[in-house]
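> Need coordinates for the below:
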Amino acid sequence: MIHPSLPRSIQLTAALIVTLASSSHAAEKLDVVKGKIFNVQPNQKCFELLTETVIDPKTDEGKSRHTIYWNDETEFTKVVRHQNFKQIKGRVLVEFHGLNEKWADAIQAGKPFRHRSLNILPPSNKKPLGMSKDRSKLVARFTADPNSPRNRDGVVEFDGKSIKASLPGPSGAVDVHSPATAKDLSSGFWETTIHGQRSDGKFLASNMEIYPKTDPRDNDDPTLPRVLVVGDSISMNYHQATKEQLNGIANYYRVVGNAGPSDRGVTWMELWLGDYKQKGLHWDLIQFNHGLHDLKQLYNEETKTYGKYQIDIKAYQANLEKEIAILRKTGATLMWCSTTPVPNSSIGRWDNVTMGRRKDEDLAFNKAALEVISKHPDILINDLNQSVRDAAKSSEHFTNWNKGTDVHFWHAPQQKIVGAAVANAIKKALKKGSSK
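Now for the predicted structure:
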């Protein structure tokens, strides 16, 4: 049963996993699923799709790799994202999607409006011009204004009117759609959203949106080891500082986004690892951590008391064991990174649920993690918790951090200190790994 007091995003994730796993073809429900494309086989017209892992509750086993087929009728669309209209030339066909009531009213009144995301459609697109019945979408002709500040403005033609349309800022998403072919799959590094259905025991894609990604091998120094960091926003804080200090020593990467709680690690780890069996996409060292999300607790504002953890300690330990089993498949040297301190108790809202972190609760979760890691003597340990506690006692840069409730390291001097601790641990781990 999914606990009703958990944050909505957690409930939805759990519900999705349960729903997908409830049928005999749980892991093959792939319509409108996004993932990475690997191992393209043009002659067999198929490829391997790497997705978020779906867990079957009956077997407690997960599946993240799927074989996808295409045929001569499959449609391929290349999608390239921009943050402004600089690359948009001439009069084009656009689709604004996800319009709210305010901007829909403005458009119908012929007044200027702002919207965060839109698609630039190919000339061959057959979508009818106009606004959808629910007013959430608008398909219209559009001309970008090359003289607008930061290339964020243009003019939409609607109902005989010319209406100014603007992106709200650097977070704008302008997705340019253009025709592609199956041949493109073999000549690039792609993510995809697939649409299709099972046919004769195979999943056949009817259409695919493919998104070009940079092949990391184009930027890597092939003479250096490849390092991956799996972590939450703390690892995002120290990422750049660590990367700079490992320049010329390692090809340093961290997972895209926030690795969050340990249950997310179990379901997303395969996707984060990528196709590590391919030459040049292997991992020599993987540092992993979860904790600051797991230890968050429900908070009763009336009684001012803390309740259940987001992930209780036993489940946390079980998740770490599952992660270790997945990570071992890579053959990489593994290093556990202890969870950094909670300087003082805090309360906040996550998905409209009041939760908080208690001061020093990190110690309880690090103790639990160490019980797991101690069963695997080959796994190295980066005690970042102790490194931060030492820095908090000795460095003036942590004075305000010590007094506050924010677990993050937002200031460059803090990031440099924490980043150095991680970089030093990685250097030592690489030396041990090379001496195996």
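> For the rest of this, base every contact and every neighbour count on C-alpha atoms.
Fine.
> what distance separates stretch 409-422 from the centre of its chain?
Computed by C-alpha atoms, centre = their mean, to the nearest Å, the chain-centroid distance of stretch 409-422 equals 23 Å.
> Now do the helices in the protein.
8-21, 101-108, 233-245, 262-273, 313-328, 361-373, 384-394, 399-403, 412-434 (DSSP state H).
> Could you list the buried residues of the first one?
The reference is to helix 8-21. Buried residues in helix 8-21, counted by 16 or more other C-alpha atoms under 10 Å: Ile10, Ala14, Ile17, Val18, Leu20, Ala21.
> so what's Asp406 up against?
If you count contacts by C-alpha atoms under 8 Å, 6 or more residues apart in numbering, Asp406 has them with Val342, Pro343, Asn344, Ser346.
> Can you report how many residues neighbour the first one?
Taking other C-alpha atoms under 10 Å as the criterion, the count of residues near Val342 is 24.
> Just to check, it is in contact with Gly356?
No. Counting by C-alpha atoms under 8 Å, Val342 does not reach Gly356; the two are 10.6 Å apart.
> So what's the residue count around Asp175?
Neighbours of Asp175 under the rule other C-alpha under 10 Å: 21.
> How about the one 5 residues further on?
Burial of Ala180, expressed as a neighbour count using other C-alpha under 10 Å, amounts to 16.
> rewinding a little: which one of the buried residues of helix 8-21 sits closest to Ala241?
Distance to Ala241, by C-alpha to C-alpha, is smallest for Ile10 among the buried residues of helix 8-21, at 31.3 Å.
> residues contacting Ile311?
Contacts of Ile311 by C-alpha under 8 Å, 6+ apart are Pro261, Ser262, Asp263, Asp294, Leu295, Lys296.
> tell me the centre residue of this structure?
Centroid check for the chain by C-alpha atoms, centre = their mean gives Gly257 as the closest residue, at 4.2 Å.
> quick one, what contacts that one?
Asp232, Ser233.
> From Ser178, how far off is it?
Distance, Gly257 to Ser178, using C-alpha to C-alpha, to the nearest Å: 27 Å.
> so Ser345 makes contact with Lys403?
No. Counting by C-alpha under 8 Å, Ser345 sits too far from Lys403 to count as a contact (10.6 Å).
> In terms of neighbours, single out the busier of those two.
Legend: neighbour count by other C-alpha under 10 Å for Ser345 and Lys403, higher for Ser345 (15 against 10).
> Before we compare anything, build this one as well:
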Amino acid sequence: MKILKSRLLIVITLVVLFSSYNYKKPKVLIIGDSISLGYTPFVKEGLANESDVFHNPGNAQHTGTGLKKIDEWIGDETWDIVQFNWGLWDLCYRHPDSKVQGNRDKENGKITYTIDEYASNLDSIVTILKTKTDAKLIFVTTSYVPENEAGRFKKDAIRYNNVAKKVMKKQSVIVNDIYEASIPIHQKFGRGSDNVHYSKQGYKKLGEIVTKFLKTEIESIKSK
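Predicted coordinates:
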């Protein structure tokens, strides 16, 4: 009886070890601008036990950059989730003579992409993504734009988010709408009423929102 129990214990141990050895964590790719670059380290930390999280090299900027580089960013990897966002660069006005960082100037500048161009570009990017990967796609909305931002109008974040959500609905893409939650975070942990960026604590708070959302989606993948 003791020998039988010992053999059974060995078999169970081997099964557990074999399962652990062959288990591969889901792979998550985050594509996005400087806001996503700010919160990604906290997402990696928060999902360390659930998945391997990566970010596209550098800043994904606007949808024009996305159209040019989306193939490169997806590459030949087998992604389980691709989370992406664009908007802050698309709705930004710039003028070559502006001395503000990034040549931002919402009074005299030209918008990077009109709202219709933004929608069209997003639609094309999603179509490309669907041909490049079988990953679950998640779109994250644009975060809060403070009133005194030099190159961006506060209301445009809402307008561009609304049209983006229509594109995602059409394309059956999941949306993580962080806009409303980002407002109090920016007001408490933002870098000022003229800056769309956040302090480290602000990025941590945004990261917690993104992490919670991704955890749910990762669990749904594991349960299949």
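> Now rank the contacts of Asp406 of the first structure by neighbours and give me the top one.
Of these, with other C-alpha under 10 Å as the count, Val342 tops at 24 neighbours.
> Alignment lookup: it to the second structure.
Using TM-score structural alignment, the equivalent of Val342 of the first structure in the second structure is Val145.
> matching residues in the second structure for stretch 369-376 of the first structure?
The aligned range for stretch 369-376 of the first structure is 164-171, by TM-score structural alignment.
> Show the end-to-end separation of stretch 20-34 of the second structure, please.
End-to-end distance (C-alpha to C-alpha), stretch 20-34 of the second structure: 36 Å.
> Buried residues, that stretch. List them.
Applying 16+ other C-alpha under 10 Å to stretch 20-34 of the second structure flags Pro26, Lys27, Val28, Leu29, Ile30, Ile31, Gly32, Asp33, Ser34 as buried.
> ok, and what's touching it?
Contact with stretch 20-34 of the second structure is made by 36, 40, 50-56, 59-62, 78-86, 88, 197, 218, as judged by C-alpha under 8 Å, 6+ apart.
> quick one: which of these sit in strands?
Asp52, Val53, Phe54, His55, Ile81, Val82, Gln83, Phe84 (DSSP state E).
> Verify the contact between Ile194 of the first structure and Val33 for me.
Yes. Counting by C-alpha under 8 Å, Ile194 of the first structure does reach Val33; the two are 5.8 Å apart.
> residues touching Ala422 of the first structure, list them.
That one is not Ala; residue 422 of the first structure is Val. Counting by C-alpha under 8 Å, 6+ apart, Val422 of the first structure has contacts Thr242, Asn382, Leu384.
> pretty sure the second one is touching Leu334, no?
No. The pair formed by Asn382 of the first structure and Leu334 falls short of the contact definition of C-alpha under 8 Å, at 10.4 Å.
> how much space between the closest residue to Phe398 of the first structure other than its chain neighbours and Ile417 of the first structure?
In space, and not counting its chain neighbours, Phe398 of the first structure is closest to Ala392: 5.1 Å by C-alpha to C-alpha, 6 or more residues apart in numbering. Using C-alpha to C-alpha, Ala392 of the first structure is found at 10 Å from Ile417 of the first structure.
> hang on, the earlier thing: the residue nearest to the centre of the first structure matches what in the second structure?
By TM-score structural alignment, Gly257 of the first structure lines up with Gly58.
> And the strands in the stretch 101-250 of the first structure?
Assigned by DSSP state E, counting those that start in this stretch, the stretch 101-250 of the first structure shows strands spanning 113-114, 117-121, 130-131, 137-144, 153-158, 161-166, 173-180, 189-199, 202-213, 226-230.
> residues in the second structure matched by the first one, start to end?
Strand 113-114 of the first structure lines up with nothing in the second structure when matched by TM-score structural alignment.
> for the longest one, same thing?
The alignment of strand 202-213 of the first structure onto the second structure (TM-score structural alignment) finds no residues at all.
> what does the fifth one give?
Aligned by TM-score structural alignment, strand 153-158 of the first structure corresponds to no residues of the second structure.
> which helices and strands sit right next to that strand?
With contacts defined as 3 or more C-alpha pairs under 8 Å, 6 or more residues apart in numbering; DSSP states H and E, the packing partners of strand 153-158 of the first structure are strand 137-144, strand 161-166.
> list the contacts for Gly38 of the second structure?
Contact analysis of Gly38 of the second structure by C-alpha under 8 Å, 6+ apart lists Tyr198, Lys200, Tyr203.
> In the first structure, what residue corresponds to it?
By TM-score structural alignment, Gly38 of the second structure lines up with Asn237.
> Now do the same contact list for the residue nearest to Phe398 of the first structure.
Ala392 of the first structure is in contact with Phe398, Thr399, Trp401, Asn402, counting by C-alpha under 8 Å, 6+ apart.
> Taking the ones in strands among the contacts of stretch 20-34 of the second structure together, which two end up most distant?
Farthest pair in those, by C-alpha to C-alpha: Asp52 and Phe84, 16.1 Å.
> Please identify which of these two sits among more neighbours.
Phe84 (22 against 17).
> Quick check: the aligned residue for Ile185 of the second structure in the first structure?
Checking TM-score structural alignment: Ile185 of the second structure goes with Ala391.
> Please verify my assumption that that match contacts Trp401.
No. Taking C-alpha under 8 Å as the definition, Ala391 of the first structure is not a contact partner of Trp401, at 10.9 Å.
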